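*Asks:* structure for this input, please:
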Amino acid sequence: MTQTGPRLRIKLRLEYDSPLILGPGKAELLARIGRLGSISAAAREMGMSYKRAWTLVEEMNTAFADPVIDSARGGAGGGGATVTPTGQQVLAHYRALESLLLDAGAADLMALNALLRPEGSG
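*Replies:* Now for the predicted structure:
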């Protein structure tokens, strides 16, 4: 079955009482740091500045009981970053919530999509 009309996407954004907001950008940053082993490489791949990526990492590390990213400064031995077990759990739970919304909410998402004005009209 081919889909016509606009395609609906879910962008999960979790807002906590603390200053933490966990959304698709931070989840993607965690995933890329895990894959690349580097905050700067993950930032580059996402088209974001290192300073911005580091700020997001610090935000998450401060908000959770244990750090989500463990980093080592560069130098002769090189630096690097790893996603901690807590960071892996945060990412896994975030992805599980995204899947839950897509799977359990599929009928509602299709119903909302059907209520949209067709492309090119109006």
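
*Asks:* please count neighbours and contacts with C-alpha atoms only from this point.
*Replies:* OK.

*Asks:* and the gap between the residue sitting furthest away from the middle of the chain and residue 62?
*Replies:* The centre of the chain is farthest from one residue, residue 122, which by C-alpha atoms, centre = their mean lies 34.7 Å away. As for residue 122, its distance to residue 62 is 48 Å (criterion: C-alpha to C-alpha, to the nearest Å).

*Asks:* same question for residue 49.
*Replies:* Counting by C-alpha to C-alpha, the gap from residue 49 to residue 62 is 20 Å.

*Asks:* what of residue 7?
*Replies:* 36 Å.

*Asks:* next, the second sequence, to be compared with the first:
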Amino acid sequence: MTDTPQFRIRLVFGPDEMIGPGKAELLERIDRTGSIAAAGREMGMSYKRAWQLVEVMNAMFRAPLVDRTRGGARGGGANVTATGHAVLAAYRGIEFEAARAGERHVAEIKALMRDPGGGR
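*Replies:* Below is the predicted model:
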């Protein structure tokens, strides 16, 4: 059992339109690495899956969250756009505020849990 429970919030806007911890992490890794492929590898997913998630996110918003450049002599790359940074900041803000608002309730739940050693 971890000392600090983690909130895993998924915002569902429609059947195929959602953003959650996985997509947020993918955006952060693309921003850091400059590459969809590298971000996907770090997360243990295929380039195809990472690219599909980027396509879904880009289609959800008025402006793309990730811009990409095709490979060539200098190689390709990807960058998180201003809209992508805004979406990511808002999502992380929701996580932070939910965790803060739920602290008392989390403490109540933890007080009712078994000890990690299996005792009561």
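
*Asks:* hmm, back to that, the more surrounded of residue 7 and residue 62 of structure 1?
*Replies:* Each of residue 7 of structure 1 and residue 62 has its neighbours counted (other C-alpha atoms under 10 Å); residue 62 has more, 14 against 9.

*Asks:* now check structure 2 for the residue matching that one.
*Replies:* Aligned against structure 2 by TM-score structural alignment, residue 62 of structure 1 finds its counterpart in residue 59.

*Asks:* now for the spatially closest residue to residue 15 of structure 1 that is not a sequence neighbour, how many residues are close by?
*Replies:* When the adjacent residues along the chain are set aside, residue 15 of structure 1 lies closest to residue 21, with 4.6 Å between them (C-alpha to C-alpha, 6 or more residues apart in numbering). Taking other C-alpha under 10 Å as the neighbour definition, residue 21 of structure 1 ends up with a count of 16.

*Asks:* for the alignment partner in structure 2 of residue 21 of structure 1, which three-state class applies?
*Replies:* Matched across to structure 2, residue 21 of structure 1 falls on residue 18, judged by TM-score structural alignment. With DSSP: H, G, I helix; E, B strand; the rest coil as the basis, residue 18 of structure 2 sits in strand.

*Asks:* most centrally placed residue in structure 1?
*Replies:* residue 27 (2.1 Å).

*Asks:* on the three-state scheme, residue 98 of structure 1 is what?
*Replies:* Under the three-state scheme (three-state DSSP), residue 98 of structure 1 adopts helix.

*Asks:* quick one: contacts for the residue nearest to it when sequence neighbours are not counted?
*Replies:* Leaving aside its sequence neighbours, residue 98 of structure 1 sits nearest to residue 12 (C-alpha to C-alpha, 6+ apart; 6.5 Å). For residue 12 of structure 1, the contact set (C-alpha atoms under 8 Å, 6 or more residues apart in numbering) comprises 23-24, 98.

*Asks:* counterpart of residue 12 of structure 1 over in structure 2?
*Replies:* When the two structures are superposed using TM-score structural alignment, residue 12 of structure 1 falls opposite residue 9 in structure 2.

*Asks:* that match: what secondary structure?
*Replies:* Local secondary structure at residue 9 of structure 2 is given as coil here, using three-state DSSP.

*Asks:* how close does it sit to residue 91 of structure 2?
*Replies:* When residue 9 of structure 2 is compared with residue 91 of structure 2 (using C-alpha to C-alpha), they lie 9 Å apart.

*Asks:* now residue 42 of structure 2
*Replies:* If you measure residue 42 of structure 2 against residue 91 of structure 2 using C-alpha to C-alpha, the figure is 21 Å.

*Asks:* so which of those two has more stuff around it?
*Replies:* Using other C-alpha under 10 Å, the more surrounded residue of residue 42 of structure 2 and residue 91 is residue 91, with 18 against 13.
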